[in-house]
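> pasting the sequence and the predicted coordinates here, then a few questions.
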Amino acid sequence: MTTVTTPRSTRKLPAEYRGRLMSMAHDVRYSPDTRLFDEGGRADHFWIVESGTVALDLRVPGRRATVIDTLGAGELLGWSWLYQPPVWRFGARTVGPVRAHEFDADAVRRMCQADPEMGRSIALWVGEAVVRRLNAARTRLLDLYAPYGSGARG
């Protein structure tokens, strides 16, 4: 285990649970253009990005994988580990060098089962990331494939 700073993405977790979660982190580094996981693969880890950028992509039949979102410092990478079956719903690759805090999904799930209130807090935290990712995916796919785009005005 390593001593880690508090990523902004975990600030919504109560301090006790945030500390317990971060105590399980392992620091990792990835080179540019490293494939972290593929859609449909077993989701057995997740990360909080410390620095760098990760591109999330989605397979689209008859086309190349489409980047649907990018994640940067402080953001949660990977939510599929929390839901059954634990398979990746998107794919991910590093855009440049990435440093991150990596977590073993099985260990975190066991900790959440042992402390249901912590489990509830983690589920709500991860659920917020799910909503952001699905909204980003919807908007990106509408921009790419709908006749008139998403209609979003910036």
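Looks like it came in fine. Predicted, not measured: the structure shown is a model, and the values here were computed from it. Residues are numbered from 1 along each chain as shown.

> from here on, contacts and neighbour counts on C-alpha atoms
Noted.

> could you pull out the helices for the chain?
15-22, 105-114, 116-145 (DSSP state H).

> same question for the first one: list its buried residues.
Within helix 15-22, the residues that qualify as buried are 17-18, 21-22, counting by 16 or more other C-alpha atoms under 10 Å.

> same check on the longest one?
Taking 16+ other C-alpha under 10 Å as the basis for neighbour counts, the residues of helix 116-145 that come out buried are 118-119, 121-123, 125-126, 129-130, 133, 137, 139-142.

> please compare the first structure with the one that follows:
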Amino acid sequence: MSTPSPTRISEALSADCRSRLMELAHEVNFEEGTRLFREGGHADAERVRTLMDADTAFGSALGHWVGQVLADRLQAARVRLLDLYAP
């Protein structure tokens, strides 16, 4: 039996939090090779940050989820590096 990943947005955030994020979402398309971010630049997330500041419970839940995603990805990268370079 597998347990749901805590980094899945559907498992980590309540339905209310997810619906608030979806209200801001819109579909975008990029040509192949398009650079989405530049080093030192900022992602376009002002509306999300405004929501997080206005509702501390929402902000805490979203911040915790993002932190968990980053921690999981860093751990996965560490394991891959150990597999490649460990004696």
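Right, received. Where do you want to start? This is a predicted model, so every value here is computed, not measured.

> ok, which of the helices of structure 1 comes nearest residue 70 of structure 1?
Comparison of these against residue 70 of structure 1 by C-alpha to C-alpha identifies helix 116-145 as nearest, at 9.4 Å.

> biggest separation within the buried residues of helix 116-145 of structure 1, which pair?
118 and 142 (36.3 Å).

> and residue 69 of structure 2, what's its match in structure 1?
Under the alignment (TM-score structural alignment), residue 69 of structure 2 maps onto residue 129 of structure 1.

> isn't that match up against residue 48?
No - when contacts are counted by C-alpha atoms under 8 Å, residue 129 of structure 1 is not listed as touching residue 48 (11.5 Å).

> mutual contacts of these two, please.
residue 76 (C-alpha atoms under 8 Å, 6 or more residues apart in numbering).

> picking up where we left off before, now the buried residues of helix 15-22 of structure 1 in a markdown table, with distance to residue 109 of structure 1?
A markdown table is the format used below for the buried residues of helix 15-22 of structure 1 (distance: C-alpha to C-alpha, whole Å):
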| residue | distance to residue 109 of structure 1 |
| --- | --- |
| 17 | 13 |
| 18 | 14 |
| 21 | 11 |
| 22 | 14 |
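
> quick check, nearest of those to residue 11 of structure 1?
Using C-alpha to C-alpha, residue 18 is the member of the buried residues of helix 15-22 of structure 1 that lies nearest residue 11 of structure 1, at 7.4 Å.

> the closest residue to that closest one other than its chain neighbours: neighbour count?
Using C-alpha to C-alpha, 6 or more residues apart in numbering and skipping residues adjacent in sequence, the residue nearest residue 18 of structure 1 is residue 10, 6.3 Å away. The local packing of residue 10 of structure 1 (other C-alpha atoms under 10 Å) involves 21 other residues.

> what does residue 7 of structure 2 give?
By other C-alpha under 10 Å, the residues close to residue 7 of structure 2 number 19.

> isn't it right up against residue 69?
Yes - contact criterion C-alpha under 8 Å: residue 7 of structure 2 and residue 69 qualify, at 5.4 Å.

> and the most centrally placed residue in structure 2, how far is that from residue 13 of structure 2?
Compute the mean C-alpha point of structure 2, and by C-alpha atoms, centre = their mean the closest residue is residue 66, 4.4 Å away. Separation of residue 66 of structure 2 from residue 13 of structure 2 (C-alpha to C-alpha, to the nearest Å) stands at 11 Å.
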